[in-house]
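> What follows is a predicted structure for the sequence shown.
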Amino acid sequence: MTEIKDISESEARQQFILYWGDMGGQWGVNRSVAQIHALLFLSVSPMNAEQISDQLGIARSNVSNSLKELVGWKLIKRVPVSGDRREHFVAEVDVWEMAMRIAAGRKEREIDPAMAALAECLETAKTEQGLNPVVMQRMKEMQDFLAIADHWYGQMLGVPKSKLQMLMKMGNKVFSMLKITGKKSE
């Protein structure tokens, strides 16, 4: 684990940054990228790459590459600071907006290519002689599932954050309204 060098900050802040870095690794995000995101998310003022490097004990080159990745995800942005020519960065602090940006990025980088590859596989499968029909059926089921998930995602983008938050908080009420009992049914 990276040791955070700025001891003037709270232990809870340090723990958050370290845990966010660990969670990032579990989600397929580089630990340094996740820690920098956490640091900027908790920072009350813009930070430059040197400050980030010093506080996290991460090599300056690693910080620069990580900042580029976070800017690409639109989770942080560059902001000017009066009297300082260096680039400074701030994070998106609206957690709902941040979650939507992460979801959009993951869809773009993972779901869209998977859907395109699956469509290509199905086109190839249509012309193959001797393909077991079960194989074709399973690929089609996967394509249908991804299409439904993609459509649902598109619908959720149109829901205002306040309504989406309310919907998510309803939890069990939604299940009871839909008469979902937890038992498997078709």
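Great, that's in hand.
> Please count neighbours and contacts with C-alpha atoms only from this point.
OK.
> Report the separation between Met170 and Ala99.
Distance, Met170 to Ala99, using C-alpha to C-alpha, to the nearest Å: 19 Å.
> what about versus this one:
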Amino acid sequence: MVKSKIIAFLMIVLPIALSASGAEHHDVTMSNSDFFYRVLNFSIFIGTLVYLYANPIKAFFKERSEGIAKQLKEIEDKLQASKDEAKKAQEALAYSEYKAKEIIEDSKKEAIMLAQNIEKKSVSDLELMDKQFVDKVDVEGRKASRATINSVLNDGFSSDDITLDSSKIVSLVSKKVA
């Protein structure tokens, strides 16, 4: 750092010293030049500038670095929040996949149970329908046999063929009762 100050000083002083010339054409020596006064004035000027502007410049750069640090912290917080949200979303996705599999398994089991219940009900309904059919066939058979018997009796016997009087009916009933 000291070396860079010396180089900067020489870069400023050498051109001034080499290009300075008086009104007369005589050789300029260090003893009869105003070089030291100019360097002194320049040093005072730079010192004054440093004294006046050092604190505001330091404050500016400090505020700037604090602002950058604050922005970096906000960005890191947002990044962490987005990572947390992504993790929560991943967990929610895993839970949803688990629940979906569970729902599918439950629906398959329920479908099997419903199919079995429908099958049992259908079998019992078919058995009931068979029984009703058999009963109806029996009833229809009885009706048909009654109708046949009635028609045979009505057609086969006429009241002219058999004469029953009340004394014969009473004797028949008495025999049955006794």
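Structure received. All of these numbers come straight from a predicted model, not from anything done at the bench.
> What does the superposition give as a TM-score?
Overlay of the two chains. TM-score (TM-score structural alignment, normalised by the length of the second structure): 0.23; 59 aligned residues with a C-alpha RMSD of 4.4 Å.
> Asn172 of the first structure versus the residue positioned nearest the centre of the first structure, what's the distance?
Geometric centre of the first structure, nearest residue: Ile102, 3.0 Å, by C-alpha atoms, centre = their mean. Distance of Ile102 of the first structure to Asn172 of the first structure, given as C-alpha to C-alpha: 26 Å.
> swap in Ala104 of the first structure?
Counting by C-alpha to C-alpha - Ala104 of the first structure and Asn172 of the first structure are separated by 26 Å.
> before we move on, what SS does Lys88 of the second structure have?
The assignment at Lys88 of the second structure comes out as helix when based on DSSP: H, G, I helix; E, B strand; the rest coil.
> Please report the distance of it from Asp77 of the second structure.
In terms of C-alpha to C-alpha, Lys88 of the second structure sits 16 Å off from Asp77 of the second structure.
> between Ala104 and Asn172 of the first structure, who's got more neighbours?
Shown here are Ala104 of the first structure and Asn172; by other C-alpha atoms under 10 Å, Ala104 has more neighbours (17 against 12).
> in the helix or strand harbouring that one, what counts as buried?
For Ala104 of the first structure, the host element (DSSP states H and E) is helix 95-106. By neighbour count with 16 or more other C-alpha atoms under 10 Å, helix 95-106 of the first structure contains the buried residues Met98, Arg101, Ala104.
> Out of those residues, which is nearest to Arg86 of the first structure?
Of all the buried residues of helix 95-106 of the first structure, Arg86 of the first structure sits closest to Met98, with 25.1 Å by C-alpha to C-alpha.
> Around Leu146 of the first structure, count how many other residues there are.
Neighbour tally, Leu146 of the first structure, other C-alpha under 10 Å: 17.
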